[in-house]
Structure formats: C-alpha cells, structure tokens
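Asker: heads up, no residue letters with this:
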C-alpha cells in the first residue's frame, strides 16, 4: 500500500494543531510576557534534535462534564526523552495554554508513563510544573491521577534523580509532587506554590496575607526550605538544571560523573593558613575554606538561602564529584538548629542514594540553645542528622577545622558515626563542651573564691584546651586519622577520596531504617 498524500497531510495537520497548544494567540501572549511555553522549555533543556515525544495524541475522555466537544492538545502536558550533555534524560512540561495546564486522568497517565520509562531506562526526570491544579470537570478521576503521580515519585525515589522546576502556579495537592522529588528549582516571577492560598487562609483564619508571604519563590527558598534553587526566569532555571545534572549519576546503579585528575597535586596552599583568625573566638567564614579545597568554579551550593548556618552543595575535588557539608561560623556561630539539621540530613541521604562521596568541614560550638528549639523538637531534628550520617555507606571524609563540641561533634560525621577518614587542624578543639563552660562547671567553688573570676576562667580554660581539648588527645585515642597542616587540606582530602572510591560496605538486610521524622 502506497502512503497517500492525503494521509501525510492529515498527519501533519494533526501534529501542527498539537504543537500550537492553546493556540497562536496564547503562545504569543506568553512570549510577550517573557515566558517560555511548555515546548520552549523542553527545547531549551535538550540537545537539538534529540527530543522524542511520547503520548502526543493522548486525549481526555469525552464523558467528563462540559468536556464533550473540547479538544485539548497533548492533554495539556508534553512528555518525552532527549539528551542533556550526552546523557539520556526524561522530562515532562505542563502546558498552561491548554486549560491552564490542569491535571486530569490522561494528563497524569502520560506523566506516569514517562516515569515508568525513566525507571526502565535509568534516566533522571525533569518536571516543568506550570498548572492551575486538578481539572475540576474530571472530579475524583483527577485526584486519582495525582495519586498515581505521587506513587511514582516515591517509587522512583533513590532510583533516579528527580528535579522539579516550578515555573508557574503549583497549588493545592499539585505541590506535593515537587515536594516528593529530590530538588525544586523555582522562578522568582510568575511562579507560586502553596497548599492553601491567601483567600482560603483569610476565610478560615480571618488573617489577611499576601501571595508573597505564603507562596513566593523567595519565601520558599529562605523560610519554608521547600525550594533548593532560585531562578531569575525560565532560561536561568534550565541553566540550573544543566549544572545540577552535571554532578549527578543517571541512576543509583552508576557512579557520579567523576573526571579524576591524572595526578593529584600535592602542592601546599599557604593561603589556607591565612584564613584562620588569630582569635579562636572570632568567626571564620567557611566559604573561604571551601574555595581553597574545591576545583576552581566547581562548588554548586544547594539550599543557599535556607538555614545558612550550614552549607551544603556539590563540588569537584581533583575532578571527583563530592557532596560537601560545612558548618558556617559566620551565621549563628555555626551552631546546629532544627532547620540546619533537616537541611543536612536530606542532602546527605540524597548523596548516599546516588553514590556521591561526602566531605564534611567541622567548626561547630554545639546545638543552638533556646526554648523555641527545645519545644520545636531539636532532639528529633538533630537525630535526623545523626541517622543520616550513620546510615550512609559512601566514602566519608571529615576535617575538623576548629570547634567540635558535645553532640554536635558526633552529628558532623565523627569517626564513631562512620567517617572513613577524620583529619583535624592544629587549631581544632574537641571536647564535651567549650573550655570556658567546662571550667565554670568543674571549678565553680574555686572561681567564687578567686579575686578575678574572669581572669581565672581564661587561665584555666587555656590549660583545659591544651590538655583535654587538643586534637592530639583525640588522635592519641584513635579518634582522628591525623592532625594536618591546613596548607595540605586539599591534597589530603583528594588522596583520601581517591583511595576510598573502591569502598564497599554492607549493612544487615532490612526494608529500611526508621529515621526520626
């Protein structure tokens, strides 16, 4: 049978209608506002001519209320696969020009179909979220569709990386799918995300709030902690996706994309010594330390605006991909609080799921004291950090820069919590508590009798540091691998990582541990 011109024309006509989404006018309106369309986003994500669409002709059922004669191109979501940086990626993009990108049963089925394909192909998932929510006309079928998507999000958790890009509305139940994914990128403009919006909040509580207060990208990045990366616009969001993917393996059976240097540089870095303040009580900005340790331009911070007393992110050290966790003494003295513990634990568990080695930089005075922290559950939140490190089987290298007191010493990946290598600078202080606090407890009677109690505290504290908090004491008891010159920190970490890449650690068979959520 010869393929007729009529059949080809019909095929092309149908495809053109689908590619037009909600129509030329709606597409033009988005471009006038500086917004990408659903297909624009996928075109920007993938290498040219590598995108293959799935479910192009899928349509909703005609039985739904008021939908009998409506044609919804691609049912409001474009799904398919393509290549990013030479690696296969699965992605879907909701089309706001088609009934607001609302989710119905077939819309959800297309997303689930893609996610199931990603599981078989072992490819990361990128989801562009731009939807008005559940398609009301489809009633409980729309809710069922959300349930199908949520189930797949959980099923694929720890199997392939999942990245959500919130670049439009994401309201109500729709917000839970990105929350179940590994990373959320959100654009500052045009995007909002919430469970209950300002109108519902006012109706129920009587309190008037703005959209920015409950659903903006800035709020979620700095207050709620839901958003990991802020993007200025769609183009910037795609750039962040590309950067993030460059550090991640395609799935949990692969190693991350290491590009190890042929030979590790063993040169000393005198600049590292210069970063250490003369006064041990003066905060040290750990970002300077990070810059000296990682390869130039190779630190990609995650959750930058949230819980700033702890820094987490991806990096390369002599070409090897690592997850980096560091106390930030410049914020809250680097003390661990509830948000910092949550932030660190989530990041550590992601790295463990995807075979990414961990480097931990320690300068922590303890857990943040306060009634709010205790009543808010700092015990439970802090336990998450302990659980995350202890259950982590990837290579773990810890460097104690200065303070490491009490339970926070353990919570920042000490040897007892499974670190493979623990190094300390000569400036490190490792103890149950700070020297001054310890002296006030141990010598309370003597201090009361002293002529100058403050001077006596300083005198005794110096002796306490030298004898009981010295890194050499910990090294002598086998808790520390070695005390090192700060100038060789980078080379020491690099050598340790290179040696630990062959690490294999088996745990007892079980379904999973019960992390203190």
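Answerer: Great, that's in hand. Everything quoted here is computed from the prediction, not taken from an experiment.

Asker: use CA for all of it now, contacts and neighbours both
Answerer: Will do.

Asker: Please report how far the nearest residue in space to residue 421 that is not next to it in sequence lies from residue 301.
Answerer: Excluding the flanking residues, the one nearest residue 421 by CA to CA, 6 or more residues apart in numbering is residue 397, at 4.9 Å. Counting by CA to CA, to the nearest Å, the gap between residue 397 and residue 301 amounts to 19 Å.

Asker: More neighbours: those two, which one.
Answerer: Using other CA atoms under 10 Å as the criterion, residue 397 and residue 301 rank with residue 397 on top: 26 against 18.

Asker: wait, what's in contact with the spatially closest residue to residue 332 that is not a sequence neighbour?
Answerer: Sequence neighbours aside, residue 309 is the residue nearest to residue 332 in space, at 6.1 Å (criterion: CA to CA, 6+ apart). Shown in contact with residue 309 (CA atoms under 8 Å, 6 or more residues apart in numbering): 327-336, 340.

Asker: List only buried entries from those residues.
Answerer: Neighbour-count burial (16 or more other CA atoms under 10 Å) applied to the contacts of residue 309 gives 327-330, 332-336, 340.

Asker: Narrow those residues to those in helices?
Answerer: residue 340 (DSSP state H).

Asker: In TSV, list the buried ones among the contacts of residue 309 along with distance to residue 166.
Answerer: As requested, the buried ones among the contacts of residue 309 are exported to TSV (distance: CA to CA, whole Å):
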residue	distance to residue 166
327	29
328	29
329	32
330	31
332	31
333	33
334	31
335	32
336	29
340	24
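
Asker: Got another one to weigh against that:
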C-alpha cells in the first residue's frame, strides 16, 4: 500500500462506522508497531529499548494517552516523500507516575534515527505547551541523531522552539531529560536547560562536536564515550546528575525522583506516610563525627541517621564530591539537604562544589522544597588555579542562591565552620531561618593555628621558645573565640543541641516553618553571577 493510499483510507472503501473504526485500528496498529520488526531487533541488539517500551516503564501501567499518533512529515525531496511513517519519529502524550499526571515525549530511533524534523518538533512543542498549561512534570526520553538534515533550516528552527519552551517552563514545572542514546550538537542544549539529566552507561552520549570533528580540528583521538559518555558527564563535566548501568534502573530512578517533586511551583512536594518515629534518637551520631576537626568522616552516615528510614536520593553523586546535595524526607515531608563532605578535600568549597550546591538550592527554592544545610567546612580551597578560574565569581553563585531563597532554611554546624565559607553556607546573617550547632562546633574566621600565627606573630617570633608560645596562643584563641557557645552567646546560633536529638529538632523546626511566607522585592528578575 502506498503512502497516498494509506492516507486515503478514511475516504474510500467501506461506508459503515464499524468499517471506518476497523480501518482506524489498523492504522494505529501500524503506528504502534513501528517501521519493522528488523528495526526493533536492531534497537534491542544495541541494548536499547524502543520508545514505547521506555514509556511503559516510566508510566503507571495502562495510563498512557498518546497525542498526534498519526502525525507525518510534509517534507519532500531527498527521498522523504517515499517515507512518511506515522509518529514521525517521536511518541508524545501523558500518563501517570504513582497516580500523578506526567507528560512525556520519547524519540523513536527506529524512524529516521530519531532525528528532529518540522512535524517531529511540532509534536514536542505541543506536548511541552500542554505540560506547562496543565502544571505537570515533563520527561523527555532522548534517543535521537540531532536535526534531520533533509529538512534543513526547518529542523533547526524546531530546536529553537524547544529551547524557548524549556526556558519558559524553568522553575514552573519539573523538567527531566533521560539520555538513552546519542545527543549531539544543538540538541544537547535542551537537556542542559532542564532540571535533571539522567544517562545510561555505554549507550548514551552527549557532546557539541563529535570525535571526528575533534580529531579534525585538534588532532585528538577519543571515543564517543570518552568524549561525552555517562561517566564523563556524571563525574567530570557535571552535565549529568545521574548515571546508571541499564535503562530499566535508570527509568525506575526517574519515577523515584518524580515522587519527591511537586507537580509545579504552586504546589508543595508530595508527603508520604512515615513509620520512622519523629523523636527517634540517633546515638550513633555521637560516634560518627570525630571531635578532632582534622579527622575525616563520611557525611552520608550523618544523613542516613537523620532522615526517614535512612533513605535519600543523592544528586550529582559523582561530581564535586566534597559537597553532598540530596533529596530526602523528614517525617514524610520532602527536604533538600546540602552538606559538606569531609571525606573529600576535607569538605572545602571550591568552584565545582559551589556551582553544584547553587544549582541545587535554586531548584529547591523553585519547587518549594525546604533546605537543611549541614556544615563542616574549613573554608574555600586556596590556590592559584582556583583564583584564576574565578572562585570569587563561582562562590558568589552559591551565596546568591541562598540569599535569594524564600523556602524554609535551617542550618546546622556539626563541627567547624570557618571564614567566608561559613557565611556562604546559609549562615544566619544571610537569611537562614534557624541555625543550630552541636557542642563540638567551632565557628571562626579561620582555624586556631592560622589565627594565632596572624594575631600573635610578633610575640611568637620574639619568644625564647617560639613553638611553646605558638601552642599557648593557639590555646588562648580557642578558649576565647572558638568555644562552642561563643556564637550562641552573640545570637548567631539559635541553640546548641544534643547530636542525638538532631532529627527531632529538625522535624519540629520544619513543622513550624511550613507556613513561612516571604516576598522578594518587585523586579523582572535578578542578575546572578555566571
């Protein structure tokens, strides 16, 4: 049957409604089946699922409602007039995830390699507009070869429409990009504009210029995965928030993330039933965190002790590992956690850690997620490289994000909080609603040894025993300015608490702040450091 004959089914042949319905079912069956069994086998041989199989994993069973299933391209030339498959290489629609509405589009690599043409783009534009209007999350399942070359500038204009809608939806509805195949050139910018990017090892790649172009221009030889694979973007560039070994696990984690996010910026995140007692004491915290400020420990153990059932979802786990960003629940309510990680670089703030945390704080603020900040920070990372790459500018991103956030904000100093890093990590002076500290806390401009060397430099130099004098001055500085209650006495800490009661204190405080209302000055938008 030719494409023209196929399109004319509705106008010829049988005249009964039942006959027309049968024809419609036949056309839809071809649209669902896809181009051919061989194309499906080729997709599976690469370890990749088809677009509809992926949607089936993402959405609740039987909930998917497809939009523009019978759409075809109108292009001619370059052989396109003889190939007009239904869907035009992208499946769009909506369904539910844990009973809540979610919009989705999925590239079908079996059709034109998932490449974007005019009709393909129009379908995506429509489903994006529907998601924004409905106030529901949008998930893109990406597996496409970029712009459809045969359609020229029309395909490129289609990407422009996607980028504009990504930007318009930013901070309004959650946008999640799931990379399940190649993504090159301008196509990579849409995922970069969304809130979260998921990738699958070995099968998904993202880059602006591919290995062949890199070799031609620079002479460097590199594989696709080496240039823009999942581990590269999850651990080196920071483009990807999550990386998994297979599509099934990846998509299941997308469902988990959606369960932690509100449908839009006018709602609060969904609450969940909690069997973990609110007043559960965490005696283990007394052993997890060493009193000695120079000894490392794993901050994730602290988070596990505090949150419901020890369960949390870490964002950007493999990038900027000296800071932790995670979504978790406290008494069933979603919270965002920002925490220094003493196990890596002693928990200092550097360029990448500042960017990672700033982006996370902005996301939490956009979607009404309270922020809990756990401090154990010795300062900003010193060094020529950091200064020349703009640690001031990048550190200001985190400062701006916290100062701009209007959601409930609680900070807790576990051990040490020194210098500008203490201020930037949501101190009371930049707007934290409540600030708590453990009895082991040291809040100061800098560590005792560094401070003593500056303040008592002359006395130390002139002493008969400089080392003994230095030790004496260090002890004096610690006693006078770094004891655990110094900040509390001056109102910079609201309370010094028993570490074992941390969970209870945080839950009670967040319950009080749940009705917090804060307005920013009227303005078109801020001008954050970039």
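Answerer: Looks like it came in fine. Note that this is a predicted model, so its numbers are computed, not measured.

Asker: Is whichever residue in structure 2 pairs up with residue 467 of structure 1 within a helix or a strand, and which one?
Answerer: When structure 2 is aligned by TM-score structural alignment, residue 467 of structure 1 is paired with residue 480. Element membership of residue 480 of structure 2 [criterion: DSSP states H and E] is helix 466-481.

Asker: What is that helix packed up against?
Answerer: Applying 3 or more CA pairs under 8 Å, 6 or more residues apart in numbering; DSSP states H and E, one finds that helix 466-481 of structure 2 contacts helix 448-455, helix 457-462.

Asker: ok so, going back, isn't the residue nearest to residue 421 of structure 1 right up against residue 497?
Answerer: Yes - the pair formed by residue 397 of structure 1 and residue 497 meets the contact definition of CA atoms under 8 Å, at 7.3 Å.

Asker: What sits closest to residue 314 of structure 2 if chain neighbours are left out?
Answerer: That would be residue 326: by CA to CA, 6+ apart, it lies 4.1 Å from residue 314 of structure 2.

Asker: in which helix or strand would I find the corresponding residue of structure 1 for the one you found?
Answerer: Under the alignment (TM-score structural alignment), residue 326 of structure 2 pairs with residue 313 in structure 1. Assigning secondary structure by DSSP H and E places residue 313 of structure 1 in strand 310-317.

Asker: hang on, the earlier thing: taking the buried ones among the contacts of residue 309 of structure 1 as a set, which two sit the farthest apart in space?
Answerer: Within these, two members stand farthest from each other by CA to CA: 330 and 340, at 14.1 Å.

Asker: Let me see the ranges of the strands in the stretch 351-500 of structure 1.
Answerer: Secondary structure of the stretch 351-500 of structure 1, counting by DSSP state E, counting those that start in this stretch: strands at 358-364, 396-405, 421-424, 429-431, 482-483.

Asker: matching residues in structure 2 for the last one?
Answerer: With TM-score structural alignment applied, strand 482-483 of structure 1 matches the range 495-496 in structure 2.

Asker: How about the fourth one?
Answerer: Mapping strand 429-431 of structure 1 onto structure 2 (TM-score structural alignment) gives residues 442-444.

Asker: where exactly do the helices run in the stretch 51-200 of structure 2?
Answerer: Taking DSSP state H, counting those that start in this stretch, the helices of the stretch 51-200 of structure 2 run over residues 51-58, 118-134, 153-169, 189-193.

Asker: Figure out which of these is closest to residue 433 of structure 2.
Answerer: Short answer: helix 153-169, nearest of the helices of the stretch 51-200 of structure 2 by CA to CA, at 28.7 Å.

Asker: picking up where we left off before, the residue nearest to residue 421 of structure 1 maps to what in structure 2?
Answerer: Per TM-score structural alignment, residue 397 of structure 1 is aligned with residue 410.

Asker: same question, residue 159 of structure 1
Answerer: Under the alignment (TM-score structural alignment), residue 159 of structure 1 pairs with residue 172 in structure 2.

Asker: Please apply the same query to residue 366 of structure 1.
Answerer: Aligned counterpart of residue 366 of structure 1 in structure 2: residue 379 (TM-score structural alignment).

Asker: Am I right that residue 264 of structure 1 sits in a helix?
Answerer: No - counting by DSSP: H, G, I helix; E, B strand; the rest coil, residue 264 of structure 1 falls outside a helix, being coil.

Asker: distance of it from residue 490 of structure 1?
Answerer: 10 Å.

Asker: what about the two, which has more around it?
Answerer: Counted by other CA under 10 Å, residue 264 of structure 1 and residue 490 do not tie: residue 490 has more neighbours, with 25 against 16.

Asker: which ones are touching the more buried one?
Answerer: Here residue 490 of structure 1 is in contact with 292-294, 317 (criterion: CA under 8 Å, 6+ apart).

Asker: repeat that for 10 Å
Answerer: Going by CA atoms under 10 Å, 6 or more residues apart in numbering, residue 490 of structure 1 touches 264-269, 272, 289-290, 292-295, 317-318, 496.
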